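**Student:** Have a look at this prediction, sequence included:
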Amino acid sequence: MEKIPFDPQSPETAPNPDTPKKVVKKASKKTESIKEFGQLDLPDVQSNIHCVTIVGQIEGHLTMPPQNKTTKYEHIIPQLVALEQSPQIEGILVILNTVGGDVEAGLAIAEMLTSMTKPTVSLVLGGGHSIGVPIAVASDYSFIAETATMTIHPIRLTGLVIGVPQTYEYLDKMQDRVINFVTRHSNVTEEKFRELMFRTGELARDIGTVLVGRDAVKIGLINEVGGIGQAVKKLKALIEEHKVKPKGVH
């Protein structure tokens, strides 16, 4: 039998459009995302607000063990510098759920936040303990979730401590730096903050105070009880206020 050469234009050899085609399905990006991460990719939306998260333990000059959830201050500081310079970003939302950590690293982050020219709002979720307190109050306006807690206690040192008067003097000066920063950037008085810091009987085997939600607002440490919705709404309002301010006025 003579073979007929294939001619795509020939009616005898052209594929029948009515013949069902076998479709080979490729795994979509959405499906792969569900398989790999258990989540869907969010659509890319241009926003003038950037979120900075301070979670776990604030890592400073010493590297924490790998099983610890940490926020490295050398990652946060360049990020804040970039945000300050970015023309697209008009406001910064800081989310905290931290147990504290390195005092100098925490103060460095707090000083960076409070010196930014763009509006900032902080939200304490879960916890904003220890050196997380100055970071929480460093923003222009602060929120705390109803069930979130903040622990206020004196500065502690871990590791080798040389028992000489200079060591204790250094601790006192560092503690004063924390107290002065918190009282300057919140409505709590120095007397009240020191009283909470050195209170006995509330923490097992330690001195200090745990504030829950409204308690932090009541003493003037945090501005308002609220969640993500209120925090974003307040930040948008601060951005609008910032736009109408004369340049050079903060």
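**Tutor:** Perfect, thanks for sending it.

**Student:** from here on, contacts and neighbour counts on C-alpha atoms
**Tutor:** Will do.

**Student:** would you list every one of the helices in the protein?
**Tutor:** For the chain, the helices defined by DSSP state H occupy 29-37, 73-85, 103-114, 132-137, 165-184, 190-197, 214-218, 228-244.

**Student:** Could I get those helices in a markdown table, plus columns for mean neighbour count and distance to T151?
**Tutor:** Putting these into a markdown table (neighbours: other Cα atoms under 10 Å; distance: least, Cα to Cα, whole Å) gives the following:
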| stretch | mean neighbour count | distance to T151 |
| --- | --- | --- |
| helix 29-37 | 12 | 34 |
| helix 73-85 | 15 | 21 |
| helix 103-114 | 20 | 14 |
| helix 132-137 | 29 | 8 |
| helix 165-184 | 15 | 13 |
| helix 190-197 | 16 | 9 |
| helix 214-218 | 18 | 10 |
| helix 228-244 | 16 | 22 |
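
**Student:** Reformat these as a markdown table; add distance to V121.
**Tutor:** As requested, those are exported to a markdown table (distance: least, Cα to Cα, whole Å):
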| stretch | distance to V121 |
| --- | --- |
| helix 29-37 | 30 |
| helix 73-85 | 14 |
| helix 103-114 | 10 |
| helix 132-137 | 9 |
| helix 165-184 | 16 |
| helix 190-197 | 22 |
| helix 214-218 | 15 |
| helix 228-244 | 6 |
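
**Student:** got another, please set it beside the one above:
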Amino acid sequence: MPTFDQLTSIQIPVKAEEKKEDSTEMQGLTVKMLQARTLVISQGVTSELTQRILSQLVLLEQDDPEAPITIFINSPGGEVFSGFAIFDMLRFLSCPVTTIVGGFAASMGSILSLAANAGRRFAFPNAKIMIHQPLLMGYQGRATECQIQAREILKTRDRIIDIYCEQTGKDYETIKQAIDRDNWMLAEEALEFGLLDKIVKSRMELNKLLKSLS
């Protein structure tokens, strides 16, 4: 059975003309979404994604520093420090930020979903959220270098725990235990755990909630 990575990397051959049309159509869609002050993170968190998202966020704030920004998240996570860069920028902005999880927000994706302002962390009914500690990759180099890498991993884990503690109100040991494995939660479980503010089923419901916050 193919892995998730293999499935997502499959490319269907298309003609050059079709690629150009798809690219033009996607650019037009991106422009319309930016005009609506809406971003979508629907892939792994990479340096390329981070560069694009950060640039768009800066432009949106310059355009109107008080208008809200909505971010839809359906992401398996990815590079930790790329994710931290997006998270920190979202917290830095003067614009009110709303996050909505659709599908799933795993690993660093779950961190990004927590970057919204108070009361603005939402998910759809069938969404799932997964939290865990940083993955340990194969160490390379001398013993002292491996020790340094191990210490850095622990520092990163503690930073992630700090974020979950701050956003859920739970203590260090509770979060440390919660992320010692891949911890998948249904939307209702994530809400109870403190990772969400509300589960929304419709645009009307979302707008009503946001209006109450303004």
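**Tutor:** Yep, it's here. No experiment lies behind these values; they were computed from the predicted model shown.

**Student:** Work out the TM-score between the chains.
**Tutor:** TM-score for the superposed chains, counting by TM-score structural alignment, normalised by the length of structure 2: 0.75, backed by 183 aligned residues with a Cα RMSD of 2.8 Å.

**Student:** I'd like to know which of the helices of structure 1 is closest to E146 of structure 1.
**Tutor:** Closest approach to E146 of structure 1 among these is made by helix 214-218 (6.7 Å; Cα to Cα).

**Student:** so where is the closest one in structure 2?
**Tutor:** Against structure 2, the aligned range for helix 214-218 of structure 1 is residues 188-192 (TM-score structural alignment).

**Student:** ok now that stretch, how far from the chain's centre?
**Tutor:** Distance, stretch centre to chain centre, for stretch 188-192 of structure 2: 17 Å (Cα atoms, centre = their mean, to the nearest Å).

**Student:** Name the residues that touch it?
**Tutor:** Identification of contacts with stretch 188-192 of structure 2 by Cα atoms under 8 Å, 6 or more residues apart in numbering yields 125, 128-129, 196-199.

**Student:** Against S130 of structure 1, how distant is the residue most central in space within structure 1?
**Tutor:** Nearest to the mean C-alpha position of structure 1, counting by Cα atoms, centre = their mean, stands T53 at 1.8 Å. In this view, T53 of structure 1 and S130 of structure 1 are 16 Å apart by Cα to Cα, to the nearest Å.

**Student:** what's the answer for T71 of structure 1, then?
**Tutor:** For T71 of structure 1, the distance to S130 of structure 1 - Cα to Cα - is 14 Å.

**Student:** Repeat that for M112 of structure 1.
**Tutor:** Distance from M112 of structure 1 to S130 of structure 1, by Cα to Cα: 18 Å.

**Student:** and if you look at I77 of structure 1?
**Tutor:** 19 Å.

**Student:** Out of the helices of structure 1, which gets nearest to P154 of structure 1?
**Tutor:** The closest of the helices of structure 1 to P154 of structure 1 is helix 190-197. By Cα to Cα, the value is 5.8 Å.

**Student:** number of nearby residues for whatever residue of structure 2 lines up with G100 of structure 1?
**Tutor:** Alignment note (TM-score structural alignment): G100 of structure 1 maps to G77 of structure 2. By the criterion of other Cα atoms under 10 Å, G77 of structure 2 has 24 neighbours.

**Student:** got the contact list for G77 of structure 2?
**Tutor:** Counting by Cα under 8 Å, 6+ apart, the residues that G77 of structure 2 touches are 43-45, 83, 105-110.

**Student:** could you flag which of these are buried?
**Tutor:** Burial by neighbour count, 16 or more other Cα atoms under 10 Å: within the contacts of G77 of structure 2 this picks out 44-45, 83, 105-110.

**Student:** which residues does Y164 of structure 2 contact?
**Tutor:** 111, 170, 175.

**Student:** which position in structure 1 aligns with the last one?
**Tutor:** The one in question is I175 of structure 2. That one, I175 of structure 2, aligns with F193 by TM-score structural alignment.

**Student:** That match contacts I179, doesn't it?
**Tutor:** Yes: counting by Cα atoms under 8 Å, F193 of structure 1 touches I179, with 7.3 Å between them.

**Student:** picking that back up, CSV please, covering the contacts of Y164 of structure 2 and showing distance to D64 of structure 2.
**Tutor:** Shown next, in CSV, are these (distance: Cα to Cα, whole Å):
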residue, distance to D64 of structure 2
I111, 25
K170, 35
I175, 37
